[in-house]
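Novice: sequence and computational prediction follow.
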Amino acid sequence: MRRTDPEGHGPVRYGPPLPDDGLPVLPELSAVLAAAAGRAGSEPVGGGSALLDAACGYWERRGLAVAPEHAVAAPGAPALLLALTAAIGGDVLVPRPCAAWWAPYARLLGRPAFHVATPAECGGVPDPYALLETVRRVRTEGGDPRLLVLSVADDPTATVAPPEVLHETLEAAAGEGLHLVSDETWRDTLHARHDTVLFSPAEMLPDRVTVVSDLAGALLPPGWPAAVARFPAGEAGEELHARVLDVLTALDARVAGPVAAAAGYALGEPEPVSARAAAVVRLHARVAQAAHHTVVAAGALARPPQAGRHLYVDLGPLRSALTPHGVGDAQELEDFLTARLGMPAPGGHRFGDELGALRVRLSTGPLLGGTDAERAECLDSPEPLELPHVRRALIGLRSVFDDLRDDAQRREPPR
């Protein structure tokens, strides 16, 4: 990748994309898109009635009833977050680490984005005491914190916030008068659905939470940009909804007509979509578990992945083995592992972590094979980890991390 900054710490315009599932598009979804390809126009700003009705049905099945006039659609979650940040105003609070695309929209609007430490149990949700202290400090320094962005099912850490942790954080946020944006892009990718309790912040704090879901998380290919937002009921929610529509109108942020048709179909969750989504989750959960075992066995640190198609790895314990390779920060670690693994390994600094921390996000999609045929075979196989191309990919991952472990052990001082 071409560097564009003078310090040599990564291209300024590089933002790691959402972890892709790596699989061919569902044929039924392709058929819907193809059937709508003759639509020359786009959706109205905010989404047409059919798309919004489908979004409302999707949320209602998850216990979040909403009327179409309290919903909005846009070409991807970034457009929604940009509009929400502009409409709410003030300073923005985000957990550390957080999704790579959250903070840039605050900076684009000239708004400070303050990172708040997360609890030991999970990522995605700020520690309540750290949140209170950050709000106090920002206000003391003349700031105006108004918006907190969080995610219960998290990118980059792949964790799910326990309900009790989430409740304490929401109480702290409500007490400080913050509005919350809950990024629920990954809520439908829980690896152990029956063993993992996921609550939406909108269930706990209905008057102060706007829910945003990018359909690339579980329902659409990432190249078909569509996202939906659910606003609180009541006067404040209606005013925010109107302001967000104003911003989306100024941006002319419309969902393309054929993509809207596919999004509406996917949000309806017919059997082909539901079956494919469940199969994708099972596949990536198994690959993520194998990858997690590999990195932990080598001496790295990583919370067990609970959602998504990724894991977040801390190679701090292997620093002594990385130093001879010229790796002393997250950008150098990103370059090193991307070259060694032959797959993207964005450093933790992309997600708001300190540059000096040796952390990376690893995605499971690249471990499924190099061709559509190989990846499709993973989806159909009862034992995808035994497929030759998956075994080779996992062996390659293990080889890189085992080499680092062995180098670290050789450099340990004698006892």
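Specialist: Yep, that arrived. These numbers were taken from a predicted model, which means no experiment stands behind them.
Novice: all contacts plus neighbour counts: C-alpha atoms, from now on.
Specialist: OK.
Novice: ranges for the helices of the stretch 251-400 of the chain?
Specialist: 257-267, 271-297, 319-322, 330-341, 372-380, 388-410 (DSSP state H, counting those that start in this stretch).
Novice: pick the most buried one from those helices.
Specialist: helix 257-267 (a mean of 24; mean count of other Cα atoms under 10 Å).
Novice: what helices or strands is that one leaning on?
Specialist: Other helices and strands packing on helix 257-267, by 3 or more Cα pairs under 8 Å, 6 or more residues apart in numbering; DSSP states H and E, are helix 27-35, helix 49-60.
Novice: re earlier: so which of the helices of the stretch 251-400 of the chain comes closest to V92?
Specialist: The closest of the helices of the stretch 251-400 of the chain to V92 is helix 330-341. By Cα to Cα, the value is 24.3 Å.
Novice: what packs against that closest one?
Specialist: Where contact means 3+ Cα pairs under 8 Å, 6+ apart, helix 330-341 is packed against strand 359-363, helix 388-410.
Novice: could I get these as a markdown table with distance to A50?
Specialist: Shown next, in a markdown table, are the helices and strands packed on helix 330-341 (distance: least, Cα to Cα, whole Å):
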| stretch | distance to A50 |
| --- | --- |
| strand 359-363 | 34 |
| helix 388-410 | 40 |
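Novice: nearest to L311, of the ones you listed?
Specialist: Nearest of the helices and strands packed on helix 330-341 (Cα to Cα): strand 359-363, 5.5 Å.
Novice: so which elements touch the closest one?
Specialist: When contacts are defined as 3+ Cα pairs under 8 Å, 6+ apart, strand 359-363 sits against strand 310-314, helix 330-341.
Novice: ok and it relative to helix 271-297, angle-wise?
Specialist: Orientation of strand 359-363 against helix 271-297 (axes from the mean of the first three to the mean of the last three Cα atoms, to 10 degrees) gives an angle of 140 degrees.
Novice: how about the helices of the stretch 251-400 of the chain, which one is nearest L93?
Specialist: Closest to L93 of the helices of the stretch 251-400 of the chain, according to Cα to Cα: helix 330-341, at 22.6 Å.
Novice: need the helices of the stretch 251-400 of the chain in TSV (columns: distance to R139).
Specialist: Formatted as TSV, the helices of the stretch 251-400 of the chain follow (distance: least, Cα to Cα, whole Å):
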stretch	distance to R139
helix 257-267	41
helix 271-297	40
helix 319-322	38
helix 330-341	31
helix 372-380	51
helix 388-410	44
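Novice: put this beside the first:
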Amino acid sequence: MPSEGLLFKEDVILSWMRDRFLQDLVQGRKDTGADLKENLSRLNLNPYYTYPALALLEPVSTSEDEHEKILLIERMRDYLQRQVTGGVVVFMDEQSRIGLLFSWVSKEFLEAIQNTLSQHFSLPVNIGVGKPCSHLYDVNQSYRQAARALHNKFYRGTGQIIYYSELRRYVTFGEYPAESEKELLDALRAADSAAEIEEAVGVFYQGLLQDGPIDIKTMYELTVRLLIAIEKKLLANTEYASAYEKFEIMSIVKMQTLQEIKTYVAHFFAGVREVMAPDQKESHRSIIKKTMHYMEQECKSASLQSVAQKVYMTPTYLSLLFKLNTGKTFIEHLTDIRIDKAKELLKMAHYKNYEVAEQVGYQDPRYFSQIFKKKVGLSPSEYRESVGK
């Protein structure tokens, strides 16, 4: 009788083979001969579908660590494989998204899947759904459509089920709206609060979309041009005038929704207002003090993005101010806080190592152990033994 370890290894290998086979299928790399259904059956996968279709799922993770994001996707995939029935096939695609191959007649199950995942993992889940196909070997078309539908979360927002058939065509955008930029600049100079800045930013983007959605790449380009132009006009005589061009562009193009961009832009201008404050140095010290307080209180879930929102600064400006005032980067200081808290928890016998890792914000115990040993010189277990003597 095979050992438990061997069975586990065989399961891992089978999952890998299934993922590889389905990745080739949805990319159109598989031969479309008569052996397709036979190959599916050999991998213990359902070979029979009534109008096959593809859906792509991705969680809205707040983690900035790519390793942790992939681990989350793998846990979701494993959880879904235990939950789905009716011949639905679950796999991971080459972009580390969860794919679902299913019969179009049962598409209503997607809403239940989304709710189950969101509740179990306490995260919103995006789902893009392609159109049904007549034949299984054409499912690569549905896969491309699902990917495009998932990309449209940029406009639809997070936690949505987006069908390719519902997408609107992008309209061609004309010249850069210089007049709208001037109106926004005037509104920023007159604003008395962060709420007024947010409202002015919303009006600007509403004007961009008055004729319909525009290409997402164009939206990124317009946002970058807007921020560069207004920053130069507002911060021409300050020591932070070059900070944006070096850092902000990459931050913008990584954003996945229009709402995220609008929030970022509003916080950016709120940060500009802080930089322009009459008592600038005192204002900065106050910001750093508040930042450290939030990092201490919320070290488990704190991130540069989340703390920046609380102190009404853009992440880039907060990162710059933090380094200038403390000599350490935000992540370095947050890591120090987490390791110090982990040391205190490790002194308590009733906490296991993986529980300590979760308490201080690390979902992967192995990654936590690596960071802890790098900082302390001992592994968590070694440290626990050393303080227990």
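Specialist: Everything's here; your move. These figures come from a predicted structure and were not determined experimentally.
Novice: give me the TM-score for these two chains.
Specialist: Superposed pair, TM-score by TM-score structural alignment, normalised by the length of the second structure: 0.28. Supporting alignment: 176 aligned residues with a Cα RMSD of 6.4 Å.
Novice: returning to that earlier point: out of the helices and strands packed on helix 330-341 of the first structure, which gets nearest to V212 of the first structure?
Specialist: Across these, V212 of the first structure has its closest neighbour in strand 359-363 (22.2 Å, Cα to Cα).
Novice: picking up where we left off before, got the helices and strands packed on helix 257-267 of the first structure as a markdown table, with distance to L337 of the first structure and mean neighbour count columns?
Specialist: Output for these, formatted as a markdown table (distance: least, Cα to Cα, whole Å; neighbours: other Cα atoms under 10 Å):
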| stretch | distance to L337 of the first structure | mean neighbour count |
| --- | --- | --- |
| helix 27-35 | 35 | 15 |
| helix 49-60 | 39 | 20 |
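Novice: can you give me the strands for the second structure?
Specialist: In the second structure, the segments counted as strands under DSSP state E are 52-59, 89-92, 98-103, 125-129, 161-163.
Novice: out of those, which comes closest to T116 of the second structure?
Specialist: strand 125-129 (9.8 Å).
Novice: same list, the helices and strands packed on helix 257-267 of the first structure, but as a markdown table with distance to A330 of the first structure please.
Specialist: A markdown table is the format used below for these (distance: least, Cα to Cα, whole Å):
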| stretch | distance to A330 of the first structure |
| --- | --- |
| helix 27-35 | 38 |
| helix 49-60 | 38 |
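Novice: between those helices, which one is nearest to G396 of the first structure?
Specialist: With respect to G396 of the first structure, and counting by Cα to Cα, the nearest of those is helix 27-35 at 31.7 Å.
Novice: touching that closest one from outside, list them.
Specialist: 258-259, 261-262, 265-266, 272-273 (Cα atoms under 8 Å, 6 or more residues apart in numbering).
Novice: could you do stretch 180-187 of the second structure as well?
Specialist: With contact meaning Cα under 8 Å, 6+ apart, stretch 180-187 of the second structure is reached by 197, 200-201, 204, 207, 226, 230.
Novice: mind running it again at 7 Å?
Specialist: In this structure, residues lying in contact with stretch 180-187 of the second structure by Cα atoms under 7 Å, 6 or more residues apart in numbering are 200-201, 204, 226, 230.
Novice: residues of that stretch that come out buried?
Specialist: Judged by neighbour count (16 or more other Cα atoms under 10 Å), stretch 180-187 of the second structure contains these buried residues: 180-181, 184-185, 187.
Novice: which one of those residues is nearest K323 of the second structure?
Specialist: L185 (28.9 Å).
Novice: now do the closest one against E358 of the second structure, distance only.
Specialist: Using Cα to Cα, to the nearest Å, one obtains 44 Å as the distance from L185 of the second structure to E358 of the second structure.
Novice: now the helices and strands packed on strand 359-363 of the first structure as a markdown table including distance to A79 of the first structure?
Specialist: A markdown table is the format used below for those (distance: least, Cα to Cα, whole Å):
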| stretch | distance to A79 of the first structure |
| --- | --- |
| strand 310-314 | 23 |
| helix 330-341 | 27 |
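Novice: which one of the ones you listed lies nearest to S399 of the first structure?
Specialist: Per Cα to Cα, nearest to S399 of the first structure of these: helix 330-341, 9.4 Å.
Novice: please, where are all the helices along the stretch 151-300 of the second structure?
Specialist: Under DSSP H, counting those that start in this stretch, the stretch 151-300 of the second structure gives helices at 153-156, 178-190, 194-208, 216-234, 243-253, 258-275, 280-297.
Novice: leaving out sequence neighbours, find the closest residue to V247 of the first structure.
Specialist: Among residues not flanking V247 of the first structure along the chain, A83 sits closest, at 5.4 Å (Cα to Cα, 6 or more residues apart in numbering).
Novice: mind checking the SS state of that neighbour?
Specialist: Under DSSP: H, G, I helix; E, B strand; the rest coil, A83 of the first structure falls in the helix class.
Novice: now do the contacts for it.
Specialist: Going by Cα under 7 Å, 6+ apart, A83 of the first structure touches 244, 247-248.
Novice: change it to 8 Å
Specialist: Going by Cα under 8 Å, 6+ apart, A83 of the first structure touches 244-245, 247-248.
Novice: these in helices, which ones?
Specialist: Using DSSP state H, the members of those that fall in helices are 244-245, 247-248.
Novice: export the residues you listed to JSON lines and append columns for neighbour count and distance to G237 of the first structure.
Specialist: Below are these laid out as JSON lines (neighbours: other Cα atoms under 10 Å; distance: Cα to Cα, whole Å):
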{"residue": "V244", "neighbour count": "24", "distance to G237 of the first structure": "10"}
{"residue": "L245", "neighbour count": "23", "distance to G237 of the first structure": "12"}
{"residue": "V247", "neighbour count": "20", "distance to G237 of the first structure": "15"}
{"residue": "L248", "neighbour count": "23", "distance to G237 of the first structure": "16"}
